[in-house]
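[1] Okay, sequence plus prediction incoming.
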Amino acid sequence: MVFAHDTECALASAAELVNTDLPDPAALADFITTWRFTGRHEGSEAELRGVRALRSRLRPLWGLDEAGVVELVNTLLREGRALPQLVRHDEWPYHLHATPSEAPLADRIAVEVAMAMVDVVREGELRRLRVCEFPDCGNVLIDLSKNRSRRFCDAGCGNRAAVNAYRARRAARSDA
């Protein structure tokens, strides 16, 4: 594990949020269930709009320099009125929540991502935030591998790259 469990979950959920379309409240509900967000969830169009707006605010994290990341993280923490508290719920051990469970979903997600980014910046690990290397993909990813070698997102790009490389090798052999 590179970071604390809650930090890794927040980073991975942020990457998925940036990469997803969230076409409707049902897709947002699936996202919340998948990433096990607790607290208030309205299921409304307004909540969906708030999370979609957050998505575009988080995307720059994968391209800013350290000073830019720090500025955005501090803005998110300030706007979310973050007040970190240790909590334990469900089967999770103690971890940080920095907003009350009744805060709007977009605020809770924003602060959770910002808190995770605090760890990334403090550890000097911004290079773990990457954009998929597959041509014309553009999805973002968080490289949590020990050797910092992840190059492709979770949308199947790694498999497509491997197939393309195989076909290129095969074509080169048949040309020879």
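    Right, received. Where do you want to start?
[2] C-alpha from now on. contacts and neighbour counts both.
    OK.
[3] List the contacts of residue 3.
    residue 119 (CA atoms under 8 Å, 6 or more residues apart in numbering).
[4] would you say it is within a helix?
    No - counting by DSSP: H, G, I helix; E, B strand; the rest coil, residue 3 is not part of a helix but coil.
[5] Please tell me how far it sits from residue 125.
    Distance from residue 3 to residue 125, counting by CA to CA, to the nearest Å: 10 Å.
[6] Where does residue 39 fall, secondary structure wise?
    According to DSSP states H and E, residue 39 maps onto no helix or strand at all.
[7] Skipping adjacent residues, who's closest to it in space?
    In space, and not counting its chain neighbours, residue 39 is closest to residue 101: 4.2 Å by CA to CA, 6 or more residues apart in numbering.
[8] which stretches of the protein form helices?
    Listed in chain order, the helices of the chain (DSSP state H) span 5-19, 25-35, 45-58, 66-79, 105-122, 157-175.
[9] next up, a second structure to put side by side with the first:
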Amino acid sequence: MLFAYDTEVALRTAVNLVNTVDSEGVEGLRTTGDLDRFLEQEEFSGSRTHDDDELASVRTLRSRLRTLWDASEDDAVALVNGLLRESQALPQLVKHDHWDWHLHATTPEAPLAERMGTEAAMAFVDVIRSKELDRLRICAAEDCDAVLIDLSKNRSKRYCDTGNCANRAHVRAYRERKAAS
């Protein structure tokens, strides 16, 4: 295992949040209902206001997190530290629902975007401390700019999970090889 389970979950949630805007800029979090479905899929718990301000704050967080995929180590540290400072993070071990012991650094009553940002920041702390920022990648498909985190042991993940990018690339390469022979 590269990172602790809750760190990997938080990293995947950050990836999935960033990828709620597709390559053409199509918004995947248009309504509070979209946000509800996203949070349910990600099994994100805690209080909610279910209003447009909450949705807007999550979209703002998404933009901030997206910058990590192009950031230098120093810039990534500045963003992560900023998120932790803003939430006045106080890491604590918690157990809830079907989750065993894991870290939370805010209260369940903190605003949603603050909790999401803090969870992501705590996960990125491990990525930065482990000198693993190179695991943050942009999809290798020519027509996709979705982000991904490569958690494979051999560092071989090149394509996102948002569509069929890997399959399309493999089919294209196969057809090119067939055409050449």
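    On my side now, so go ahead. Because the structure is a prediction, the values reported are computed rather than measured.
[10] where does the TM-score land?
    Scored against TM-score structural alignment, normalised by the length of the first structure, the superposed chains reach a TM-score of 0.96; 173 aligned residues with a CA RMSD of 0.9 Å.
[11] what residue of the second structure matches up with the residue nearest to residue 39 of the first structure?
    Aligned counterpart of residue 101 of the first structure in the second structure: residue 108 (TM-score structural alignment).
[12] any idea how far that match lies from residue 44 of the second structure?
    10 Å.
[13] got the contact list for the counterpart of residue 58 of the first structure in the second structure?
    Residue pairing (TM-score structural alignment): residue 58 of the first structure is matched to residue 65 of the second structure. Contacts for residue 65 of the second structure (CA under 8 Å, 6+ apart) come out as 14, 18.
[14] and the gap between residue 65 of the second structure and residue 154 of the second structure?
    From residue 65 of the second structure across to residue 154 of the second structure, the span is 25 Å (CA to CA).
[15] And for residue 13 of the second structure?
    Residue 13 of the second structure sits 22 Å away from residue 154 of the second structure, going by CA to CA.
[16] same check, this time on residue 44 of the second structure
    29 Å.
[17] hmm, back to that, who's more crowded, residue 13 and residue 154 of the second structure?
    The neighbour comparison of residue 13 of the second structure against residue 154 (other CA atoms under 10 Å) goes to residue 13, with 21 against 7.
[18] The closest residue to that one other than its chain neighbours: neighbour count?
    The shortest distance from residue 13 of the second structure to any non-neighbouring residue, by CA to CA, 6+ apart, is to residue 42 (6.4 Å). Residue 42 of the second structure: 16 surrounding residues under other CA under 10 Å.
[19] What's the end-to-end length of stretch 75-95 of the second structure?
    Terminal residues of stretch 75-95 of the second structure lie 32 Å apart, using CA to CA.
[20] tell me the contacts of the alignment partner in the first structure of residue 117 of the second structure?
    By TM-score structural alignment, residue 117 of the second structure lines up with residue 110 in the first structure. By CA under 8 Å, 6+ apart, residue 110 of the first structure lies in contact with 54, 76-77, 80.
[21] Skip the chain neighbours and tell me the closest residue to the residue positioned nearest the centre of the first structure.
    Centroid-nearest residue in the first structure: residue 14, 1.9 Å away (criterion: CA atoms, centre = their mean). Distance criterion CA to CA, 6+ apart; nearest residue to residue 14 of the first structure, sequence neighbours excluded, is residue 113 at 6.4 Å.
[22] What separation do you get for the one you found and residue 76 of the first structure?
    From residue 113 of the first structure to residue 76 of the first structure the distance is 9 Å (CA to CA).
[23] Repeat that for residue 156 of the first structure.
    Taking CA to CA, one finds residue 156 of the first structure at 31 Å from residue 76 of the first structure.
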